[in-house]
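**Student:** Fold the following.
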Amino acid sequence: MISFLSKYDSVLKLHFENSTRFKGTSNLIQNDLILSVGEVMLKTIKKEISEASFVAFILDETTDISNTSQLSKIVRYVTKQGQIKERFLGFVDVSMQRTALALNEIVLSTIEDLDCGLKLVGQSYDGAAVMAGQLGGLQAKVKETYPSALFVHCMAHRLNLVMQQSLNKIR
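**Tutor:** You can find the predicted model right below:
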């Protein structure tokens, strides 16, 4: 990736051509750089959220080709300038624990980490019982702690289901 970027960045290209000590191509160095960039981005997101009036969480679980269940965490908020921001916070491996209780722990720890519990007004998940169930689903558990967090079924998921069903009827 960094070699590809050097084709479009003359300073980076010059560095690769002339550097004798540090090129930054080691996988350990690249992982450290990725972690550092991630920390800076998360700090910026936390600052924006601290200034926001309202926050909502969007979670979606999917299984990848290696049979690993991953939960994507997204936070949505309105900045003080009135801009709607939607930020991807990362993936969490939930292969071993896909219960509403386990997912609730992930949500609560994320809310605590972002320090936005009092601002939480929305939550959006797919229609699976573990997520959307009114009595024991994740949305009900989050609502017990944060009563203002209204649940809205993920419209993107609904659109995907409608498209799948309609395309199944076309020969």
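
**Student:** make it CA atoms for all contacts and neighbour counts henceforth
**Tutor:** Fine.

**Student:** Which residue, other than its chain neighbours, is closest to Leu120?
**Tutor:** Leaving aside its sequence neighbours, Leu120 sits nearest to Val55 (CA to CA, 6 or more residues apart in numbering; 4.8 Å).

**Student:** ok, that neighbour - contacts?
**Tutor:** Val55 makes contacts with 49, 75-78, 116, 119-122, as judged by CA atoms under 8 Å, 6 or more residues apart in numbering.

**Student:** swap the cut-off to 6 Å and go again
**Tutor:** By CA atoms under 6 Å, 6 or more residues apart in numbering, Val55 lies in contact with 76-77, 119-121.

**Student:** out of these, which one sits closest to Leu14?
**Tutor:** Arg76 (39.6 Å; CA to CA).

**Student:** circling back: can you name the two of the contacts of Val55 that sit furthest apart?
**Tutor:** Checking the contacts of Val55 with CA to CA, the most distant pair is Arg76 and Lys119, at 11.3 Å.

**Student:** Show me the residue at the heart of this structure, geometrically.
**Tutor:** Lys73 (2.8 Å; CA atoms, centre = their mean).

**Student:** C-terminal to the helix ranked longest in the chain, what's the next element?
**Tutor:** Using DSSP state H to define each element, the chain has its longest helix at helix 27-51. Beyond helix 27-51 on the C-terminal side, the first helix or strand identified by DSSP states H and E is strand 55-63.

**Student:** what angle sits between the host helix or strand of Ser166 and strand 55-63?
**Tutor:** Using DSSP H and E, Ser166 sits within helix 155-168. Angle, helix 155-168 to strand 55-63, by axes from the mean of the first three to the mean of the last three CA atoms, to 10 degrees: 40 degrees.

**Student:** Now the second one, please; I'll put the structures next to each other:
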Amino acid sequence: MKSNLLSKVRAASVFGLLTDEVSDVSVAENLVTFIQFFCEDTGSVETHFLACQNILTFFESANSEAISALIIDGLVKHCGLSLSSVTGLAPDGASVMVGKRSGVAARLKQVNPILLNVHCVCHRLALACTDSNPSFKYINNVETLLRQL
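**Tutor:** Okay, the predicted model is just below:
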């Protein structure tokens, strides 16, 4: 399945990445990455799961240097894709991802200056919803309680 996906990505010549780091109950820091590209076969933009990498397996912390290295390593070594083909990055708004000097986006832009960094729309919507209505505080409290359980 992955080789079929990668052949479609190579045919598209350019692609974007949607990525975020996620902690699970075992306190593992995982980097989850999706890839988005125009598929000539279907004539539409497609988004597919690309990778889930445990950051702490290779690095001591989930900092921007570690995340950037995992993205580059995953694309180049494991997928055989060129970093110059990445035209878009959509991370959450965390400073580790979008920091102007040493965030993941800034590090990837050093390698590929045409990369366009856009704050993920889903993350922006979630932030807007939690701040827009006081009644959402109850939902946040329930979510926090459920996570703690």
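
**Student:** Need the TM-score between these chains.
**Tutor:** Aligned and superposed, the two chains score 0.80 in TM-score terms (TM-score structural alignment, normalised by the length of structure 2); 130 aligned residues with a CA RMSD of 1.6 Å.

**Student:** rewinding a little: the residue nearest to the centre of structure 1 belongs to a helix?
**Tutor:** No. The assignment for Lys73 of structure 1, made by DSSP: H, G, I helix; E, B strand; the rest coil, is strand rather than a helix.

**Student:** residues contacting it?
**Tutor:** Counting by CA under 6 Å, 6+ apart, Lys73 of structure 1 touches 59, 89-90.

**Student:** Now with 8 Å, please.
**Tutor:** Taking CA under 8 Å, 6+ apart as the test, what Lys73 of structure 1 contacts is 57-60, 88-92.

**Student:** Could you check which residue of structure 2 pairs with it?
**Tutor:** If you follow Lys73 of structure 1 across to structure 2 using TM-score structural alignment, you land on Thr33.

**Student:** And the strands in structure 2?
**Tutor:** Using DSSP state E, the strands of structure 2 run over 15-23, 29-39, 44-54, 86-90, 116-117.

**Student:** could I get the ones you listed as TSV with distance to Asn63 of structure 2?
**Tutor:** As requested, the strands of structure 2 are exported to TSV (distance: least, CA to CA, whole Å):
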stretch	distance to Asn63 of structure 2
strand 15-23	10
strand 29-39	11
strand 44-54	13
strand 86-90	17
strand 116-117	18
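
**Student:** how about these, which one is nearest Lys100 of structure 2?
**Tutor:** strand 116-117 (10.7 Å).

**Student:** for the closest one, packing partners?
**Tutor:** strand 86-90 (3 or more CA pairs under 8 Å, 6 or more residues apart in numbering; DSSP states H and E).

**Student:** I would like the range of structure 1 that aligns with the strand it packs on, please.
**Tutor:** Aligned using TM-score structural alignment, strand 86-90 of structure 2 spans residues 120-124 in structure 1.

**Student:** Give me the mean distance between that stretch and structure 2.
**Tutor:** Overlaying structure 2 shows stretch 120-124 of structure 1 at a mean distance of 0.8 Å from the equivalent residues (mean CA distance after the TM-score superposition for structure 1).

**Student:** And the contacts of that stretch?
**Tutor:** So stretch 120-124 of structure 1 is in contact with 54-59, 139, 146, 148-154, going by CA under 8 Å, 6+ apart.

**Student:** Any of those residues buried? List them.
**Tutor:** 54-59, 139, 146, 148-151, 153-154 (16 or more other CA atoms under 10 Å).

**Student:** ok and the helix holding Ser166 of structure 1 relative to strand 120-125, angle-wise?
**Tutor:** Taking the same axes, to 10 degrees, one finds helix 155-168 of structure 1 and strand 120-125 inclined to each other by 20 degrees.

**Student:** From Glu48 of structure 1, how far off is the closest residue to Gln70 of structure 1 other than its chain neighbours?
**Tutor:** Here the nearest residue to Gln70 of structure 1 in space, its sequence neighbours aside, is Asp93; by CA to CA, 6+ apart that works out to 4.6 Å. Distance of Asp93 of structure 1 to Glu48 of structure 1, computed by CA to CA, to the nearest Å: 26 Å.

**Student:** And Ser95 of structure 1, by the same measure?
**Tutor:** The gap separating Ser95 of structure 1 from Glu48 of structure 1 is 31 Å, by CA to CA.

**Student:** right, and the residue nearest to Gln70 of structure 1 touches Ser72 too?
**Tutor:** No. Under the criterion of CA atoms under 8 Å, Asp93 of structure 1 makes no contact with Ser72, lying 9.1 Å away.

**Student:** re earlier: now the contacts of Lys73 of structure 1 in JSON lines, with distance to Glu112 of structure 1?
**Tutor:** Formatted as JSON lines, the contacts of Lys73 of structure 1 follow (distance: CA to CA, whole Å):
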{"residue": "Phe57", "distance to Glu112 of structure 1": "13"}
{"residue": "Ile58", "distance to Glu112 of structure 1": "16"}
{"residue": "Leu59", "distance to Glu112 of structure 1": "16"}
{"residue": "Asp60", "distance to Glu112 of structure 1": "20"}
{"residue": "Phe88", "distance to Glu112 of structure 1": "17"}
{"residue": "Leu89", "distance to Glu112 of structure 1": "14"}
{"residue": "Gly90", "distance to Glu112 of structure 1": "16"}
{"residue": "Phe91", "distance to Glu112 of structure 1": "17"}
{"residue": "Val92", "distance to Glu112 of structure 1": "16"}
